[in-house]
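# Predicted model, plus sequence, below.
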Amino acid sequence: MASSYPNPLMPGFNPDPSCVRVDGVYYLVTSSFEYMPGLPVYRSTDFVSWEHIGNIAERMSQSGVAETPSGMGIWAPTIRHRDGVFYVIVVIAASPRGCVVFTASDPAGPWSEGTPIPSVDGIDPDLAWDDAGNAYVTYSAYRMAGEEPGRHDGIEQFRVDLTTGEALESPRPLWSGTGLQFPEAPHLYRRGAFWYLLIAEGGTERGHAVSIARGASIEGPFSGGPANPLLRAAGTSSPVQNTGHADLVEGPDGTDVFVALGVRPLGTGLSFSPLGRETFATPVEWVDGWPVVAPIELAPHDGVCAERFGLSSAAELADPGWLAVGQLVGDVAAVIDGCLAMSGPGVSLDARRPAFIGRRQRHLDSDTSIRVRPRDGIGGLGLRYNERFHITATARSSTAERTLVTVVAALPGIRQSFHEDVPGDEVMLRISTRRPRRFMPNDGAGGDRIVITAVGTDGRDVVVAELDGRFWSAETAASFTGRVIGPFAESGEVRFRDFAYQGGDGRNGLAQPGERVEL
């Protein structure tokens, strides 16, 4: 079984995918955790080219993430369609909202405020209907509260009234997997005479796997398949690791496809994944009533992806790819006098709710740049994994005709600073990331290289800092998210214009910093 799909299918911070096909069109959603807007929705007609058409949670009242810490928030959605209505069910962790079902007639939105289902005591909910039209919620019984928080009790299920969110019966246990840790991410499918229960297990790190069981009824009992786990990269030399958390959908050619999360670690042995968990696809065949899944193959797009925002109009901030941490983009930034204006509260990216908006880094080779006029403030370009793992490049006026650029590399308990003074009252800041060209100990084996440069009014490209990207990766930060890069204000009012991103993951990638064509 050879895959004809690009992989990653949805690059960058796009974990826990769920996909549905409606009238030949695909809609895919992923987790967003502490970021807003939450729950991105992607659309495709060919399963190759995807468009980010909107986000489900566009209001703070929908998400409840205003006070959630990093790594909590909007976890593992499932998207389904029935009788002209799209449903997305999700758990919003460490939030009063808990498990919520959102509905819409158009997946581009607007989406409903959401109906809570308080009886779900767990995570990763799935939604399915039996032949009589009864709705069932199936979820991982990972207890986040109570006397034993953190306890796993396998997969549970109950019938639910989707209008009121009321459980119509007590939860029943369904299946606990093959014995690997953390049985989670259940999805139910009807195929022929059987109901199939697909789950993830082994944890979302290197041991991640996908297993399956089946039974004659949606309520079970379920018996495990003969070849579990169906999908697992642990112990292999595959360039895609941590494969799991899969959903099943019919592909354009009529054969089934798994969408699953995975990471792209750099290096051999102890390796690191700069972009976090991404969405991949792989074909599925059915043999003797059971699915057989091909290992996920790495097949990135060739060529360079480029996007630019002049930041001169409010309409540009309405693009669905902009993110803010625990707040809305419009609460952090506004367009004033033809420039993006942001006011800093006197804190850097260490803050839980910084004055920061960003976009997902989607390529291992990438350049992100912006022009900054600090005026009487301090601000610039930030790369964020969370409030403990981040990089900032800030500009402040040092004299009437010069600007001081400071790069701070932040890790828990560690801060390292770099400084350069450049001419002019405006500076272009750039964060470049590059894969190592060879995996040798003196070449940052296992991680990428992060180069921060500044260009003043003299046009000279000055390298301010060069950093080892292993320290800002999924394995080191132990984060569920990924790198998000964009403008931020540390203090005072800062003005920005000309945001640009380009990335490439093909054989040659991008030129090395200093060799590129200027953005």
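All right, it came through fine. Numbers count the residues shown, from 1 in each chain.

# from here on, contacts and neighbour counts on C-alpha atoms
Fine.

# Three-state assignment for R470, please.
helix (DSSP: H, G, I helix; E, B strand; the rest coil).

# another structure for you, compare them:
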Amino acid sequence: MSRNAVSGAEHPIVSGFHPDPTICRVGEDYYLAHSSFEYFPGAPIFHSRDLVHWKQIGNILDRRSQFVNGGGTPSGGIYGSTLRHHDGLFYFITTNVYDSRGQIIVTAEDPSGDWSEPVFVPEAAGIDPDLCWGDDGECYLTWTGRVADTDLDGILQARIDPTTGKFKAPAYRVWQGIGLAANEAPHMYRIGDHWYLMLAEGGTERGHSVTVARADRPEGPYESCPANPVFSHRSSALPVQNTGHADLVETASGEWAAVYLAVRPRGFTPQFHVLGRETFLAGVDWVDGWPVFDEHRYGFTPDDTTFTDDFTSDAWDLRWVAPSSEPDAIAARGDDGLDLRDPGDGSPGLLCARVCDLRWTAEAEFADSGRFVVWIDERHWYGLTCENGVVRAEVRIGGVTAELGSAPAPEGAVALRIESVEPQAANMTAYGPDDIVLSLKGDNGFATLGRLDGRYLSTEVATGFTGRMLGVGAGGDASRLREFRYVPTESLPAE
């Protein structure tokens, strides 16, 4: 495997299912957070000193008192958010679509430490909330949705008290974009003499775009940028698509940059993206008072995503999350690995980590029984289950579940492997993003029990807002996982 220098226009700074990026800077330190939908702990947060190399430092919503479990609906949970720093305190505001109490505000002095219990904003119904402070200390909430118990909807704004979540004055409509579909994800900034309002428009699919307007006052009237949309890959043949949902940050040297989400579709038309929406980076110049995106400004060598976990540490690695459950309900760390169990809470009962590469190999070694899957949701997964002395390769696509192959389980440890490899395509229309290979280790190495086109584990097929996850669970009532290994196998092109 080669990890060469790449352009930020073609490779994410945070790969895998890390959508809806939001960024802030404190001195020389940058902090980046993401939406996480049904997975708990929620809202992963990262730290960087150079904008291109990021290390996860926590999950902002790591207690159920902060993140109500909504019963398992895929692509529910934690939506778009905003991370800001004001007067010595970090603020994170987000939407939990499982929770009817309104937008959620949590705070922390240390972004890697404990975040507060939530303050709710009950009057603001909708998604994608943003906080911005004026020079006079007034705090402005901007969001997509409606005002509770009124007919007011669209891109809305209100002055609020962030310590109580209460409106200080009635809400009002602000700039509604340039007329593309799904105007959402507002971020407001006080820059120079103007207030800037940036939106995502066109939907989070191929038409995704960034638009911007400016005003002399937070409430407007707003002047639309004559170059709108200021950033989009729509109707292009570029290898990165769905670019949008951007957030600006001023660098420590006084320049500007933007993080945004995008996808890397592969395979024959209409192409398929499998990792979910990832986080990319662009430089930003200001020309005649308007932001101009330079997606080629940053070149970097991507971090190696290889990891091994034997689960003997005292705490969970931050990468492990659970759909519609909690890691502690599914598994317990022991002296010799991880004890997995059925949590009995109606969830899939999986402990999951994000797939972060287009080509990869992952192995799970169990003491006896166990389940290992590559997962989008309960209706879209491929996997291996060792139970009652038999290993089965199975697939679920929509309403159909099928067994691809089976073999007797070996005596002693059971090693299961899942790989993403180049597709075997008989013709153009059979060319998907990858093939997924499911294997069992025997006396003569790994033997394939099943191989299937990876397009059925893509967003274009499964729909939704998430991406591929690797999940482990109990095979039957209980299992012991001794070790988990993940290795990227793609070669990155030179810049």
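Thanks, I have it. Since we're looking at a predicted model, the values are computed, not measured.

# S75 of the second structure corresponds to which position in the first structure?
The equivalent of S75 of the second structure in the first structure is G71 (alignment by TM-score structural alignment).

# For its match, list the residues it contacts.
F33, E34, S479, F480, T481 (CA atoms under 8 Å, 6 or more residues apart in numbering).

# From G464 of the second structure, how far off is the counterpart of the second one in the second structure?
Okay, so that is E34 of the first structure. Aligning on TM-score structural alignment places E34 of the first structure opposite E38 in the second structure. Using CA to CA, to the nearest Å, one gets 11 Å for the distance from E38 of the second structure to G464 of the second structure.

# Now P323 of the second structure: closest residue in space, sequence neighbours ignored.
Of all residues not flanking P323 of the second structure in the chain, Y39 sits nearest, at 4.3 Å (CA to CA, 6 or more residues apart in numbering).

# Number of residues surrounding the one you found?
Number of residues near Y39 of the second structure (other CA atoms under 10 Å) recorded here: 26.

# ok so, going back, closest to W286 of the first structure out of the contacts of G71 of the first structure?
W286 of the first structure has its nearest neighbour among the contacts of G71 of the first structure in F480, at 32.0 Å by CA to CA.

# Just give me the match in the second structure for that closest one.
F480 of the first structure maps onto F465 in the second structure, by TM-score structural alignment.

# now swap in A445 of the first structure and tell me
Using TM-score structural alignment, A445 of the first structure lines up with Y431 in the second structure.

# In this structure its match contacts P270, no?
No: with contact defined as CA atoms under 8 Å, Y431 of the second structure and P270 do not form a contacting pair (11.0 Å).

# ok, now which ones touch I296 of the first structure?
V240, T243, F280, A281, T282.

# run the last query once more with 7 Å
V240, A281, T282 (CA atoms under 7 Å, 6 or more residues apart in numbering).

# isn't there a helix covering it?
No: using three-state DSSP, the secondary structure at I296 of the first structure is coil, not a helix.

# Could you measure from it over to G303 of the first structure?
Relative to G303 of the first structure, and taking CA to CA, I296 of the first structure is found at 21 Å.

# sorry, back to before: what secondary structure does the match of S75 of the second structure sit in?
Secondary structure state of G71 of the first structure, per three-state DSSP, is coil.

# What residues does D425 of the first structure make contact with?
Counted by CA under 7 Å, 6+ apart, D425 of the first structure has contacts R373, S397, E401, R402, T403.

# helix, strand or coil for the second one?
Just to be clear, that refers to S397 of the first structure. Under three-state DSSP, S397 of the first structure comes out as strand.

# State the number of residues packed around it.
When neighbours are counted by other CA under 10 Å, S397 of the first structure registers 22.

# I'd like the distance between it and V427 of the first structure.
10 Å.

# One more: the first one?
With the distance defined as CA to CA, R373 of the first structure ends up 7 Å from V427 of the first structure.

# if we can go back for a sec, got the contact list for the match of A445 of the first structure?
G267, F268, P423, A425.

# Which parts of the stretch 351-500 of the first structure are helices?
Taking DSSP state H, counting those that start in this stretch as the test, the helices found in the stretch 351-500 of the first structure are 474-477.
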